[in-house]
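In: sequence and predicted model, in that order:
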Amino acid sequence: MNAQAFYPIGTPGQPWGDAEKAQWLSRQTRQRSYADEVLSVIERLRPRFDVVEYGWLEYGTETFPLFAFKSRDWRDDLPVALVTGGVHGYESSGVHGALQFIDRHADEYAGRINLLIAPCISPWAYERIHRWNANAIDPNRSFRNDSPAAESAALLQLVAPVSDRVLVHIDLHETTDSDESEFRPALAARDGKPFEPGEIPDGFYLVDDSEHPQPEFQQAVIAAVEKITHIAPADANGEIIGSTVAAPGVIRYPLKQLGLCAGITDATYKTTTEVYPDSPRASAEQCNAAQAAAVCAAIDFALAH
């Protein structure tokens, strides 16, 4: 089955050129406001935290400042907890879960660990409810030197001065029905490859680092989240999104090799969360709370071990 059967741009078997990318871009429409929904919250929280502008995106006539939170009582003798959200702009609870953690829980860690939190890494995609940036590039396959994605390059520059002190990194994501209906077909079409339908897991799961797995850490996060929302079961093949389930709700990827955000440091403890907001068993509020709980559990485990 070819990509053209599912996606209206491009020629089956041929990667996109500039014309196809321009056609794709012309179809993207602004559906929500980064300023109203994200920057306004950042401004509200600014009196309690140090807020740093770490980058500036320009797409056509549009510009987007990039902000991160830092502990106001930052101490060089403490390790760092890195929290990232909105690498894929359409994954709403990654953004709002990070902001909820900052608002409701970050104060609990004062004097115990330094917090560095980038809640919305891809604001252009946030507004379009999309996975890619305006250049049809997936930032979460682009965290490497000479990154083609400005979003990824900016975060790498932000983290570089403290990368050797990051103890724990939790990257907040979602798996949605639109992964199967839009984003995977678009990827196949863009790359000139056949689209092979998959199965969207119903529930929360984590992606551990296959090069340096931390099974106890992953299970601590799962245990915290399952109090809020359900954990994704394995499919009939014992897999979640095509990967073998290593433990309940946990799969493994080579994070650094794939250019994933969770692989940007050598943190001992790192994971990618995947919330399923389209489940009839989960609300947006639950998804945000699950992300915040995952952050708390990750930092708590790292501090205890």
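Out: Received, thanks. Only a predicted model underlies this, so the values are computations on that prediction, with no experimental measurement involved.
In: hey, let's count contacts and neighbours off CA atoms from now on
Out: Will do.
In: wasn't residue 93 part of a helix?
Out: Yes. Applying DSSP: H, G, I helix; E, B strand; the rest coil, one finds residue 93 inside a helix.
In: do I have it right that it meets residue 171?
Out: No. Residue 93 lies out of contact with residue 171 (C-alpha atoms under 8 Å); the separation is 11.4 Å.
In: second structure follows, compare the two:
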Amino acid sequence: MHSAYTYPIGTPGQKWGDEERQTWRAQTSIKREYQQLVIPEIEALRARFDVVQYGALSYDPARYPLWCVKTRAWQDDKPTVLITGGVHGYETSGVHGALQFLATEASRFESEVNLVVAPCVSPWGYETINRWNPNALDPNRSFYPGSPAEESAALMALVAELPDILLHIDLHETTDTDESEFRPALAARDGIAYVAGSIPDGFYTVGDSDKPQLALQTAIIEAVRKVTHIAPSDENGQLIGSDAVQEGVILYPMKKLGLCGGVTDCTYTSTTEVYPDSPQVTAQECNDAQVAAVVGALEYVLAQ
């Protein structure tokens, strides 16, 4: 149903121009620091991994360098696995779950795969706890040639330099602020009516409708179930407005929508969705769920 809610920026029914985007950016603020909370965790990995800068955001290149972490014993005859986090910077466990995986579990797989981890694709979004970048663009709808989002373009350039990727896991969250802030802002920006939705209580995955790999999604769900609860479908058999094709799994056309999950041509891909606002979970359990998802995916793929 259409909501009577009116977003405080812009004129209902009219797309934003530069003035509205600048007004939106002016009301953002730094709430946590990438250099204090993320960079030290990346630096701590240098003793065991290769840490490589693959770009920097022009908003403030010194403040927002973009880093990826690679397994040191790289071998071209091993499959390559890509893990991405923080494409939406406000989704905290995507960032810290990726880093926790590197610190605690990655060594189990180094002999079998080449790992490439970009733990915080959108550091400005991380600092401002935002879905968009400073230009009111969603990086996770901007993975296509000529992308206007620097975050997406930089990751695409990194991927273009990698050998064929077998598996890509993109770590995300679905939060209450998706409905209280980000989807109303999106409707206002695009000059359309905001249609209220609901947030699933629990973990789910998003597969690629062009290559669902449902057995992979099942393996991830079963691994995460040991850590946190799986989101039940609603009364319409849906999760966040999409049909659940099996427990805790929906499908999107990744490349068509410009999603990070479609940034490669890999055989196996899954986007995780943790629900950090559930009263049943802690922040640490959210990170643990992301780690379990990556481990479950890797174990499944390597068993094939």
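Out: Noted; the coordinates are in hand. In this text the structure is predicted, and so the values were computed from the model without any measurement.
In: what do residue 93 and residue 171 of structure 1 both touch?
Out: The overlap between the contact sets of residue 93 of structure 1 and residue 171 (C-alpha atoms under 8 Å, 6 or more residues apart in numbering) is empty.
In: burial check on residue 215 of structure 1, number of neighbours?
Out: 14 (other C-alpha atoms under 10 Å).
In: and what of residue 70 of structure 2?
Out: That count, for residue 70 of structure 2 with other C-alpha under 10 Å as the rule, works out to 22.
In: before we move on, what about residue 161 of structure 1?
Out: Going by other C-alpha under 10 Å, the residues that sit close to residue 161 of structure 1 add up to 9.
In: quick one: the most centrally placed residue in structure 2 and residue 269 of structure 2, what's the gap?
Out: With distances taken as C-alpha atoms, centre = their mean, the residue of structure 2 nearest its centroid is residue 172 (3.8 Å). Distance of residue 172 of structure 2 to residue 269 of structure 2, given as C-alpha to C-alpha, to the nearest Å: 13 Å.
In: rewinding a little: residues touching the residue nearest to the centre of structure 2, list them.
Out: With C-alpha under 8 Å, 6+ apart, residue 172 of structure 2 has these contacts: 85, 86, 87, 88, 91, 93, 94, 271, 272, 273, 274.
In: hang on, the third one is in a strand, isn't it?
Out: No. Secondary structure assignment places residue 87 of structure 2 outside any strand; it is coil (three-state DSSP).
In: how many neighbouring residues does the closest residue to it other than its chain neighbours have?
Out: Once flanking residues are discounted, residue 87 of structure 2 sits nearest to residue 121: 4.8 Å by C-alpha to C-alpha, 6 or more residues apart in numbering. Neighbours of residue 121 of structure 2 under the rule other C-alpha under 10 Å: 27.
In: residue 91 of structure 2 versus residue 121 of structure 2, what's the distance?
Out: Taken as C-alpha to C-alpha, the span from residue 121 of structure 2 to residue 91 of structure 2 is 11 Å.
In: do the same with residue 256 of structure 2
Out: Distance from residue 256 of structure 2 to residue 91 of structure 2, by C-alpha to C-alpha: 23 Å.
In: then residue 102 of structure 2?
Out: In terms of C-alpha to C-alpha, residue 102 of structure 2 sits 18 Å off from residue 91 of structure 2.
In: the two - which one has more neighbours?
Out: residue 91 (26 against 23).
In: residue 229 of structure 2 is in contact with residue 203, isn't it?
Out: Yes. The criterion here is C-alpha under 8 Å, and residue 229 of structure 2 meets it with residue 203 at 6.4 Å.
In: which one's more surrounded, these two?
Out: With neighbours defined as other C-alpha under 10 Å, residue 229 of structure 2 and residue 203 compare such that residue 203 has more, 26 against 20.
In: so where do the helices sit in the stretch 51-200 of structure 2?
Out: 92-104, 123-128, 150-160, 177, 183-190 (DSSP state H, counting those that start in this stretch).
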